[in-house]
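[1] Quick one: sequence and predicted model below, then my questions.
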Amino acid sequence: MRDVFRTLEWCSRGRSRRHSLIAGILVLVLVAQVGCAGSGTGNFVRMSTHELFPDARKETVSPSQEGGIHSVSGKVAVASGRFDPKFDIMGGPAKGGTRGALKGAVEGFFAPLQLAQAGLAGILIAPFLMPVGLVVGAVEGGSAEPAVTVEVRAGALHEMVKTQKMQEDLRSRVVHLGSLKTAYTLMVLTDRGPNAPGDRPDYRPLRQEGAQTVIEVAVESVTLHGGGVFNHANPALVVGVIGIGRWVRINDNVELYGNRFTYYSKSNRTLAEWAGDPEGFRNELNQATAEIAEKIVQNIFPRKGSN
């Protein structure tokens, strides 16, 4: 920092105000960069399902009663989603030609507006970067791969998601981990579970089978996220997988617990790289279901033998 300000020596009194303004902008830019660097996101984001589905019935539990929820004993059924996870690409590669150039120009022009979130420094700098983003975005968008190539790669990844059987895999992992952590009897349900994201099945008929509660798990979506501001032609993408875990009391179908977990891969690769490495992509999906299952079990089941 000292070396930076030594270069801003006042040559004359008439220039002091101008140099002080430049120095001030430099300080604001450095502060904004530090602030952005310290706002990273971890591998998991957790959100209550009742923030997503406020109409869902849920029992209100005071802190003193939380132990009572975890003391429910007996047989626990485990159900999984009965639908294919939604697949999407957000911020993916531009498609070449005129449409790609137009898309890149528009996105590049407005990309600097993201700097406004950094505060005053971002607001001051953004207008000067917008013309640059326009040109860079147009060049990159126009040099992007043909639309048919992008669509073929996206279709191949979508097919992998559909054939991965992520719902069954998540259920099996929860049953396995749960059996290691609790003394409950776990019963696998293959004919029950939500038919779509947000579906709330009625589990009360299971009372005849002797189960007291149901653990419901589901993989809602698999999304490739692009985070590059100026790399529209071939951005690096991370894999994001959203999973749901619910604990429902069978007697009255009341939800005792519900959370949404979002897993992000540590590696980021281009669409071509993900599509060109089917084994690597499937391994990433396996890692996602494994970690989501672990989070669900940690949040729902008590320590082994606590019942």
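    Received the coordinates, thanks. Fair warning: this is a prediction, and the values are worked out from it, not measured in the lab.

[2] only C-alpha atoms for contact and neighbour calcs from this point on.
    Fine.

[3] mind checking the SS state of Arg246?
    With DSSP: H, G, I helix; E, B strand; the rest coil as the basis, Arg246 sits in strand.

[4] cool, Gly155 as well?
    What three-state DSSP gives for Gly155 is helix.

[5] so how far is Gly240 from it?
    17 Å (C-alpha to C-alpha, to the nearest Å).

[6] Ok, Val254 next?
    In terms of C-alpha to C-alpha, Val254 sits 30 Å off from Gly240.

[7] how about the helices in this protein?
    For the chain, the helices defined by DSSP state H occupy 2-6, 16-37, 49-52, 66-70, 98-110, 120-142, 147-163, 166-181, 271-276, 278-300.

[8] The fifth one vs helix 147-163, what angle?
    The directions of helix 98-110 and helix 147-163 differ by 80 degrees, with axes from the mean of the first three to the mean of the last three C-alpha atoms, to 10 degrees as the criterion.

[9] Helix 98-110 - contacts with which helices or strands?
    Secondary-structure packing of helix 98-110 (3 or more C-alpha pairs under 8 Å, 6 or more residues apart in numbering; DSSP states H and E): helix 120-142.

[10] Buried residues, the helix it packs on. List them.
    Within helix 120-142, the residues that count as buried by 16 or more other C-alpha atoms under 10 Å are 121-123, 125-127, 129-131, 133-142.

[11] A further structure is provided below for comparison with the first:
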Amino acid sequence: MRLRSFLPFLFLAISTVLFVLPARGLCAHLRVTVAPKIIKQGDAFVVSVRGAASSALPTATVGQNEIRFSRCGERCFVGIGAVSYDTRAGLYRIKVMAGKQKRNIQLTVKKAAFRTASLSLPHEMTSISPTDLEIIREENILLNSLFLTVSERAWDGPFMIPVDNTIVMPFGTKRIMNKTWSSVHRGVDIRGSEGDEVRASNNGRVALARSLFLGGNTVILDHGQGIHTIYMHLSRTHVVTGDSVSKGDVIGFIGSTGRATGPHLHFGIKISNISVNPLSVLELRL
């Protein structure tokens, strides 16, 4: 009788323990890091997420910009984010969500010292006819659709510079042509000689290999996670649209096609359709 009267209390105790113990995985501690923690306008950064209870890819945003992730191990994810060159300097919160787990981490954006370049060019280099404007408009529509494409990760490890030479025009340079404001330079111009080899900055797929009105012979590589690298003014291309390339493969040769005053490579990087300083991407520890 005593044992029978004790059983309800034993059942209640066991039920209480089972109720308060979390299901396996739900007690996982979500760890989020950003590197570097301090960047400049137009720079890229890496967000690492570890210990997520969910196996689904996390999501993250900084301001209105989305950060896309890929797996780097068990319950480990890596994303590459960016801020545009005209982002206001200040403190920003990166908001990360992994399943039902949420974390915020701080990112500091400092003002960049962008240069101003005054250029004197012949009239035929700066004049654009209505027909040319229509061609440029159609090409921009095509390019924007490419840069909005998000495919599975192809990149592997750090990105490399496609031509090892001097940078003659940095990212973010404000260009004044013939005493008239023109545009902001959204890549870097690398010095080279006609015919020098241009190599793929990382593994990827050739999203475009064709001539453009302004960029001349152009190659665009899709590296996955919304990351694209751009190679312009080539004398000729060495790949075709749809090709798969590995880091270091020759994809073209330096030239001066399109609106260019001499042989060089215009090298650009887009992350989620944001033009970023390529040098900041090359410096990321991936």
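    Looks like it came in fine. Source: prediction; values computed, not measured.

[12] where does the TM-score land?
    Superposed pair, TM-score by TM-score structural alignment, normalised by the length of the second structure: 0.24. Supporting alignment: 116 aligned residues with a C-alpha RMSD of 6.5 Å.

[13] hang on, the earlier thing: deepest in the core, which of the helices of the first structure is it.
    Ranked by mean neighbour count under mean count of other C-alpha atoms under 10 Å, the helices of the first structure are led by helix 98-110, which reaches a mean of 22.

[14] For the helices of the first structure, give me CSV that also has distance to Trp247 of the first structure.
    Converted to CSV, the helices of the first structure look like this (distance: least, C-alpha to C-alpha, whole Å):
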stretch, distance to Trp247 of the first structure
helix 2-6, 58
helix 16-37, 37
helix 49-52, 11
helix 66-70, 10
helix 98-110, 42
helix 120-142, 44
helix 147-163, 26
helix 166-181, 12
helix 271-276, 35
helix 278-300, 7
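
[15] Of all these, which one is nearest Gln212 of the first structure?
    When the helices of the first structure are compared by C-alpha to C-alpha, helix 66-70 sits nearest Gln212 of the first structure, at 11.7 Å.

[16] which one of the helices of the first structure lies closest to Gly226 of the first structure?
    If we rank the helices of the first structure by C-alpha to C-alpha, the stretch that ends up nearest is helix 271-276, at 9.6 Å.

[17] Output the contacting helices and strands for that closest one.
    Packing contacts for helix 271-276 of the first structure, counted by 3+ C-alpha pairs under 8 Å, 6+ apart, involve helix 147-163, helix 278-300.

[18] Show the secondary-structure elements that the first one is packed against.
    Looking back up the chat, that one is helix 147-163 of the first structure. Partner elements for helix 147-163 of the first structure (3+ C-alpha pairs under 8 Å, 6+ apart): strand 86-90, helix 271-276, helix 278-300.

[19] Of all the helices of the first structure, which one comes closest to Phe261 of the first structure?
    Within the helices of the first structure, the stretch nearest Phe261 of the first structure is helix 278-300; the backing value is 6.7 Å (C-alpha to C-alpha).

[20] Taking their axis directions, the closest one and helix 166-181 sit at what angle?
    Orientation of helix 278-300 of the first structure against helix 166-181 (the same axes, to 10 degrees) gives an angle of 50 degrees.

[21] Compare the helices and strands packed on helix 271-276 of the first structure and report which one is nearest to Arg173 of the first structure.
    Using C-alpha to C-alpha, the nearest of those to Arg173 of the first structure is helix 278-300, at 6.0 Å.

[22] Outside of that closest one itself, list whatever touches it.
    70, 157, 160, 164, 166, 169-171, 173-174, 177-178, 239, 241, 243, 245, 247, 257, 261-265, 274-275 (C-alpha atoms under 8 Å, 6 or more residues apart in numbering).
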